[in-house]
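Enquirer: Here is the input, now give the coordinates:
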Amino acid sequence: MASAESEISESGIFSPSDLPSDVEKGTNPATEEEKPFQRPIPDWQWFLVAVGLFFGALLYGLDTTISASVQGPILSSLGEIEKLAWVGIGFPMGSIAVILLFGWCYAVFEIKWLIIGSVVTFEVGSAICGAAPTMNAMIFGRVIAGIGGAGMYLGALTYIAVFTPGSSRPIYNALTGASWGTGCILGPIIGGSFAVSSATWRWAFYLNLPLAALMAPVYIFLFPKYNPQPDLTGPTKLARIDWIGAMLNATVFVLFQVVLTFTGSTWKWDSAGPIAMWIVFGVSLIAYIIQQTFSIFTTPERRLFPVHFLKSRTMNLLFIGTAASATSLGVGVYYMPLLFQFTRGDSAIRAAVQILPLITITIFSIMFTGGLLPVIGRYSPLYFTAGVFAIIAGSLLHTIDITTSTSAIYGYEVLLAIGTGATMQIAYAVSVAKVKQHDVQNAIGFINVAQIGTLAISLSIAGSVFQNRGFINLREALDGYGFSEQDLRGALSGAQSGVLNGSGEVVKEKAIMAIVKTLDSVWILTIVAGAVSLIAGLLMRWERLNLQAAGI
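Expert: Just a heads-up that it's a prediction; the model follows:
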């Protein structure tokens, strides 16, 4: 292990030997006491770099959910209701399609230029969304922005892994998660504000441009360089990428989201189109599994997915626990505002404000457990506790009807926030502490797939449940009133339709009751997520990591 006092090379590029390795598989990790960690840049510079990283995570979170409150105005401007779901799903889908590829790139390429390139990609996607003349252009922009956002978020986690000691990583990871979570919760509020203003919904996306420009000097002039493999040339690194694995990975996730989103709502379950798509998805998944397992057209060291992690009980359970947290967060952030809009008649802005308890307590929980983990050293109790809170919250949400008081719903939000935030970020610190130094980037990417990938998948599942069950419930509740399928679908999308406007109080009440009944089915996902987190916590090793609390 190289000395922590290693000097920066004249080129200004760090190599892995310039920083101390604090993790060894099978040993008690994070033993900086042996050789004190010394960051190879001044503290003032690192402070500004950290601000830039947290700000990028905030923007990523913001765009993850900002579409939740602008879908109605977008539909009014661009039409094509059958494609509306992709305004929300396109962003996380773009992210999950490239997360593992980004993880591999951050392990071999200069991380400064990768993160700057990701910011540029994110801004290009945002500009396309703001200027979109059609729904197809909007969806394309959302996917591009999602790709860039994934690079920004993964870049932040990589900088933290490289430039902080193990004792401080839980705090930095918590701050990154809190920034991302803050953005996720503020997304509907900011989007709703623009949607009802003279600036229109387009500035919900244009906003990213001046905000990124504000931080551009920090990214360009202050972000330190770090080249994980300085002895290899760029073309050699490109040639070593598992391109087949990258393409199969993207294909699997994209196909899964397409068929899950459109089957039942746009396509009939028994029609030829979705059946063929499900078959293609299955074949692609099998091909991806075989290609990664046997390292076809690549090597075990270069394959995209860290297959060897699947042999680790701890890594698998960390993945599962993080996926459970992401599911609870996604469902809560997207569907809690809908609950208030339908049952209270709230505007998009007011409905978003109604989830402030969910916002503040989630952020508090992320920060609290980030600071608690180095103190107690044990992570399994946190997953168990989070599961208990999520199960209770989901069960209570499942009982909501149109007469449930707002104060009671606030209480349910608090319980869900504790169950979500407690384990949202800690897997990043634990996983890094459980692997060898050369696997650190793989560990970050692995957990990132669990977090962002499951968020995208859970939203697709929830959306499918909401659209399919909602249509059935509305059709049964309003049978005989002569509403078309488009009217019923429009009501579920929050669009102005004859179902909720201008059809009389009796029809409106029946429609709202049917929609609230549909939301009951959506809340079941949080109950399942809580149960999964609880079981994961019980199965995790009862071990104590040596992550001593330290200043940042």
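
Enquirer: use CA for all of it now, contacts and neighbours both
Expert: OK.

Enquirer: show me the contacts for residue 157.
Expert: Contacts of residue 157 were listed using Cα atoms under 8 Å, 6 or more residues apart in numbering, and they are 173, 176, 444.

Enquirer: got a winner among these for most neighbours?
Expert: Neighbour counts for these, by other Cα atoms under 10 Å, peak at residue 176, which reaches 27 neighbours.

Enquirer: Regarding that residue, what is its secondary structure?
Expert: Classification of residue 176 by DSSP: H, G, I helix; E, B strand; the rest coil places it in helix.

Enquirer: Grab the nearest non-local neighbour of it.
Expert: residue 54 (5.4 Å; Cα to Cα, 6 or more residues apart in numbering).

Enquirer: One more, please, to line up against the first structure:
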Amino acid sequence: MESKPNPEEERILLPTLTTNYGTSPPNVKEPSKQTFYIESSKDSEVSVPLPRVQFILAIASLFIAIFLVSLDNTIVSTALRGMIMDLGKQELAPWVGSAYMVTSAGFATLYGRFADIFGRKWVFMFAMAMFEIGSLICGVAQTMETLIVGRAIAGVGGGGMNAMVLIMISDIVSIRDRGKYQGLVGAAVGVASILGPIVGGAFSDSSVSWRWCFYINIPFGMVAMGVVSLLRFPPFTGNMAEKLKRIDYFGALTIFLAILCLICPLQLGGSTWEWNSAPVLIMFPLSAVFFAIFVFVELRMAKDPIVPAGMFVNQNVPTLLAYAISLGAIFFSAIYFISMFFQVVFNNTATQAGVSTIPLVLGMVVTTIGSGIFVSKTEKYVPLLYAGPVFMVIGATLTAFLDGVGVYGLTIGPIP
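Expert: This is a model prediction of the structure:
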């Protein structure tokens, strides 16, 4: 029988994909609103306790996974020029990044539910396998279309790995220590973001070729998969047919179509398509329609919704989602286009362009580690939510004034 916590000990926190929830006891204030509580009020408790050696192996393998995904996001930016020179079809080049983002965003929402249905370990293994298969296809691609398909498959795995790393860390680490470990995850992302452009540029400039930007994922990914396969997470139990029935297929389809109809015109508008062309004018409204259908499905139809409505009882959840989307849009745009700026405007090599992007991500590494420690020590995060956008707006504004004159002591003539 499910035990209820003492209301005096109850801590109301943001819901996560990894915590078991129940409805609040009758004596909770404002009974008309559905609230959620964490079943254990002790910050030091761990959902899945692991022996010390297994814990170290688990953390190491999860860090490898998030490092590879983050490296894959940035390593392509400086190697993109080499891919275009080798495979041609420059007009399709933006899809090398967008194909990954579309499938990553579309499928990432599914992994939290899959982890609850099929168990953490095997869902993580599936995500890693998809990432490895996609990387292999990219490495052997002989056409730009094949490369884009490989990136889309890798995105199916990459989105899952991003989600599963955070879910599994939440399982094996207590609430009190979670900030520190998530800060370390952010540091791994930052280090990968620094190394990615440099390594991608070095591969592109050398005889090794840009293909090793993808081949490099395979051996390290296999190591992470091997380690995770040895860990003792709660096993998969129950009837497979019954579990498959729990999957919200219609919700998954509508959210994927909504994201696809949003990304395509944003990506192709102004280049392949005119902004006032029929595809752009049709797909934007279609995206809104599919999002509305998705919301209806989650609220009224799905037995096990991908996005439970209870997550949004706390108004902080939609606020933080909008916050993350806004900052992510700035960061990933900068990663992809600043390195291209140095290659096109200054005629830098890919390696030089990678080095030039180091200041962009070095600050992120320092502040990510520091903010994780700050939150764990003080249990305060609101000051960081104000400070981050301020610095990002200042940096983005200064970056917008970059031109071909006077940077790094160079004077460059007009761009032909």
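
Enquirer: TM-score for these two?
Expert: The TM-score (TM-score structural alignment, normalised by the length of structure 2) is 0.85; 389 aligned residues with a Cα RMSD of 2.8 Å.

Enquirer: Determine the three-state secondary structure at the equivalent of the residue nearest to residue 176 of structure 1 over in structure 2.
Expert: Counting by TM-score structural alignment, residue 54 of structure 1 lines up with residue 63 in structure 2. Of the three states, residue 63 of structure 2 takes helix under three-state DSSP.

Enquirer: Out of the contacts of residue 157 of structure 1, which are shared with structure 2?
Expert: Mapping these onto structure 2 (both residues aligned by TM-score structural alignment, their matches' Cα atoms under 8 Å) leaves residue 173 still in contact.

Enquirer: just curious, which of the contacts of residue 157 of structure 1 is nearest to residue 248 of structure 1?
Expert: residue 444 (20.4 Å; Cα to Cα).

Enquirer: ok so that closest one is a helix residue?
Expert: Yes - the assignment for residue 444 of structure 1 is a helix, going by three-state DSSP.

Enquirer: got the contact list for it?
Expert: 103, 154, 157, 158, 428, 431, 432.

Enquirer: From those, which land in helices?
Expert: Residues of the contacts of residue 444 of structure 1 located in helices (DSSP state H): 103, 154, 157, 158, 428, 431, 432.

Enquirer: give me every residue that touches the last one.
Expert: Yep, that's residue 432 of structure 1 we're talking about. Listed by Cα under 8 Å, 6+ apart, the contact set of residue 432 of structure 1 reads 23, 161, 439, 440, 443, 444.

Enquirer: Reformat these into JSON lines and put distance to residue 342 of structure 1 next to each item.
Expert: Shown next, in JSON lines, are the contacts of residue 432 of structure 1 (distance: Cα to Cα, whole Å):
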{"residue": "23", "distance to residue 342 of structure 1": "51"}
{"residue": "161", "distance to residue 342 of structure 1": "44"}
{"residue": "439", "distance to residue 342 of structure 1": "47"}
{"residue": "440", "distance to residue 342 of structure 1": "45"}
{"residue": "443", "distance to residue 342 of structure 1": "41"}
{"residue": "444", "distance to residue 342 of structure 1": "39"}
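
Enquirer: Just the buried subset of those, please.
Expert: Buried subset of the contacts of residue 432 of structure 1 (neighbour count, 16 or more other Cα atoms under 10 Å): 23, 161, 439, 440, 443, 444.

Enquirer: Among those residues, which one sits closest to residue 186 of structure 1?
Expert: residue 444 (25.3 Å).

Enquirer: And that closest one, how far from residue 519 of structure 1?
Expert: In this view, residue 444 of structure 1 and residue 519 of structure 1 are 33 Å apart by Cα to Cα, to the nearest Å.

Enquirer: follow-up on the earlier one: of all the buried ones among the contacts of residue 432 of structure 1, which two lie farthest apart?
Expert: 23 and 444 (13.9 Å).
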